[in-house]
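# I would like the atomic coordinates for the input below:
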Amino acid sequence: MRIKLKKGNIKIVLLIITFIVVFIVLNNSYKVSNELYNDISRFEENLDYYVENVDYDDSFSPFFIRKKKIFNKISKGFCQERRNFVFIKTMKCATQTLVQIFRRFGYLRHLNFVLPRGNNIYIGWPFIPEKQDYRPSGREFNILTEHAVYNHTVMTKLMPKDTKYITIIREPFSHFKSTFNYFNVANISFVKETDKVSGYLQNLEKYESSYKRPNAALRYCIPDGFSVTKNQLSHCLGMPLGYPSGRENITANKMLVQDYIKHLDSEFLLVMIMEYFHESLVLLKRLLCWSMKDILYHTINVGNYGYKNTPPSAENLKIYQTWSHIDYLLYDHFNKTFWRKVISEGDDFQAELSEYNKVQSQVSNFCSDLSNKNNVTVIEESPYSDTFTISKDYCLMLGIDLLEYLKRRFDREEAWSEPENKTAVKRGC
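Alright, predicted model coming up:
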């Protein structure tokens, strides 16, 4: 039997249907239902371990995470953590602290790292990576986090399609002072002036040539002709600045430099800012859907030197802004985009930042207090994290260098040993 509807009734029916559809969409978009909670629980219960028949005789084995997928709590519900990423480890930007976070994340999940060969700690840096620079693997790589120059072509071939790219940069003059100290520039360049930083800047060409001279003593890991004080951040991010000899040099072409910076902006999920380290970590947590526990850290490799907190004179600042002008363009661009990302996260970002500061302080105090007889500290549930515990054993993992652990695990599981090649030229360190 056919039902005939008047035009007015048809409009009412259509409005009702539209209302129902909109309600369903909004409900699914902004509310995590009990059904989703149950689905996640059932899914996690049935997950297989990552690797079968692997020797887990490891001092950190109690902390291993063997589920293939993890759903972490965020302010709007739950999301699945991202595990494939490249971290471009720039020099002297709190990167040793950051890389400990990344190594720990991958080590506990048994992820596959791109690792330097032999006893090297760099993946070809300051050169673009080549196959001779890293251990070959029969499995798909998940993480690249050791020192390597960014190159889109090389890394997209090496890493999975869903890989996210991350890095960190720093205000250029403070970066200059840190690298000047770390790479022993004053001694290697024979800076004679009492004020080493000012003396170097006032005589740039003279001391720069001295530092880069062939076979300079004590200049470990830095090849002839490479500058550690000029646009080093931009070099790490793959900008063609004329090194090594024969490579394109766009230093004098501001338009090409700006185009390259925009190119980086389109390819990197996040460029962190060292001066806003905790803001960077909370933003990282949100973008990669990690847990609060994943971004805890113990500060590593902090340099202390007499001129660390000494502000530059107006003249020296101007000299360095001219000398390393591309790094200033890079920093200015990503400092702005960083804060745009923070604002886009919404009003609760500052609340989560406050919660993270509190948690990090609690864990730091607990791990540093050797007289504390409590073996565990409990981090209470918040809108941004489930309840979790930190033990004294876990404190050890926050501070230990996991690179050698990762190499030993890789070599054992891949049955790989370094081939002898006496004719190979060593690249990097």
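# when you work out contacts or count neighbours from here on, use the C-alpha atoms and nothing else.
Will do.
# against residue 281, how distant is residue 289?
Here the criterion is C-alpha to C-alpha, to the nearest Å. By it, residue 289 lies 11 Å from residue 281.
# do the same with residue 219
Distance, residue 219 to residue 281, by C-alpha to C-alpha: 33 Å.
# chain center to stretch 287-294, what's the gap?
Centroid separation for stretch 287-294 versus its chain: 13 Å, with C-alpha atoms, centre = their mean, to the nearest Å.
# how about that stretch: buried residues?
Residues of stretch 287-294 classed as buried by neighbour count (16 or more other C-alpha atoms under 10 Å): 287, 288, 289, 290, 291, 292, 293.
# contacts for it?
Applying C-alpha atoms under 8 Å, 6 or more residues apart in numbering, the external contacts of stretch 287-294 come out as 72-74, 79-83, 101, 105, 269, 284-285, 356, 384-385, 388.
# what sits up against the helix or strand encompassing residue 352?
Secondary-structure element containing residue 352, defined by DSSP states H and E: helix 348-368. For helix 348-368, contacts defined as C-alpha under 8 Å, 6+ apart pick out 278-279, 282, 292, 296-298, 342, 372, 377, 379, 384, 390, 392, 395.
# to check against the first, give me the structure of this:
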Amino acid sequence: MAVVISLPKIRWLRLSFIFTGALTFYMVYTAVVWGKGRIDSYMLTWNGVKGADFLTPSTNHRHIQQQLAENVKTCSPRNQIVFIKTHKTASTTLQTIINRFGFFYNLSFVFNKNYINNGHFYFIPLTPRNQKRLFLPPLNVRLGDYSNYSNNFDIMAVHVRYNRVEMEKFMKKHTKYISIIRDPVAQWESAFDFFKFQDAFGSALSRIPEDKWIETFLDNSSFHLESLKHLWYENVLGLRWYYAQNSQIYDLGLDSTSFHDDVVINGTVKRLEQEFDLILLAEYFDESLLILKKQFCWKYEDILYFPKNKRLTRRQLSDHVQMKIRNLNRADWLLYSHFNRTLWEKVKSYGPKFDEDLNYFRHLNHRIFHECGNGNATRFYKRVEYTPRRNSSLFCQTIAEDKQSLFRRVFNRQNPMKIYHVYK
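Now for the predicted structure:
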């Protein structure tokens, strides 16, 4: 028996198919175009907290579609990271990026439970005894259940000296190792200001103009370095001596007895290149983060940041003074020169889209800076601090708040003793 469909019904069916197809295309297109430009989509599954809707669609739809297409790949995010936090190298900004990543992905951190304000180890040796005595246990592990400490930590991002052999005993397998370094001239000038190396002048300090402090120190650096050995700092005798010369390569494992041995220095640098997955450069912070994102299969949202511990002013140094600083920190200079070359090799291997991706990342970071922050910068001990916008999302809070607040979130969640007030 033949089925007869009237002409009006045929037209209605055609219109229905056309409408359904158009609606489907619009939904897919909207998801593609908006998905990359909306950071709140990044937060939908984080502890059930939905982020603030603060990014408008990018006008560069083609670029966003390309980025989304690239994200549909076989790699998985690298969640296990050791970050050797060097001193005065923009390392606090990088640390907050890693802390935020670990916080939202519910990862276990290596913290010194006795340093409840920052979790640092500084120069404490990572001996098996100290691991038991000082480590905050991993998430969901009872304090003192040492058998479950081994190879059960995801992230270490504190001040600590690099020791690969010991770190492999408590970090999970396939952990990635990174650090950040800075031109030794800028790094040492910043360290001088922060750690107050002028205290080495003793009673003569009052007779030396402030704009001559660095030059005076360098004119007799051996004497002043020796003086720092006999001064207390943060309840540690001689601590500032370690900060006053070649502190970056010292943090990365080179002993001070080899500071003047170019053979040992160059051998250490080559070994670090083999053992580290990435050494970032403070002077090229955004470029370094883009390399990190690609190597670790992270998202743009993972590397957004507010600057932390940023100084308001810096000293202007003559060429002569800069040369003296490089001579004093020769090991750091060799380290920096080497990894300055390797960073640009990584940029070259990134591919032709590097500049385009860099501009896109900076655009996102500019937007989040204005949307998450309250618009005011607070001066705090010669440094700039930012605060989150009122009633902002959890994501905005963790990116804009000061380093101490973010640290407390991470430390609190993992701390079985609940020393800190728990954030709601």
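# would you give the TM-score for this superposition?
Once superposed, the chains reach a TM-score of 0.70 (TM-score structural alignment, normalised by the length of the second structure), with 320 aligned residues with a C-alpha RMSD of 2.6 Å.
# sorry, back to before: more crowded one of residue 219 and residue 281 of the first structure?
Neighbour totals were compared for residue 219 of the first structure and residue 281, and residue 281 leads with 21 against 18 (other C-alpha atoms under 10 Å).
# who's in contact with whatever residue of the second structure lines up with residue 323 of the first structure?
Taking TM-score structural alignment for the superposition, residue 323 of the first structure sits opposite residue 328 in the second structure. By C-alpha under 8 Å, 6+ apart, the contact list for residue 328 of the second structure reads 221, 245, 246.
# the stretch 51-200 of the first structure: strands as residue ranges?
Secondary structure of the stretch 51-200 of the first structure (DSSP state E, counting those that start in this stretch): strands located at 71-74, 77-80, 85-88, 113-114, 143-144, 164-169.
# I'd like the distance from the last one to the chain centre, please.
With C-alpha atoms, centre = their mean as the basis, strand 164-169 of the first structure stands 5 Å off its chain's centre.
# ok, now the fifth one?
Centroid separation for strand 143-144 of the first structure versus its chain: 10 Å, with C-alpha atoms, centre = their mean.
# isn't there a helix covering residue 299 of the first structure?
No: counting by DSSP: H, G, I helix; E, B strand; the rest coil, residue 299 of the first structure is not part of a helix but coil.
# what residue of the second structure matches up with it?
Correspondence of residue 299 of the first structure to the second structure, assessed by TM-score structural alignment: residue 307.
# spatially nearest residue to that match (excluding sequence neighbours)?
Of all residues not flanking residue 307 of the second structure in the chain, residue 93 sits nearest, at 5.6 Å (C-alpha to C-alpha, 6 or more residues apart in numbering).
# isn't the one you found up against residue 289?
No: Residue 93 of the second structure is beyond contact range of residue 289, at 11.3 Å (criterion: C-alpha atoms under 8 Å).
# re earlier: now, of the contacts of stretch 287-294 of the first structure, which are buried?
Buried among these by 16+ other C-alpha under 10 Å: 72-74, 81-83, 101, 105, 269, 284-285, 356, 384-385.
# so how far is residue 385 of the second structure from the match of residue 299 of the first structure?
8 Å.
# more neighbours: which of those two?
Taking neighbours as other C-alpha under 10 Å, residue 307 of the second structure and residue 385 compare with residue 385 leading, 21 against 18.
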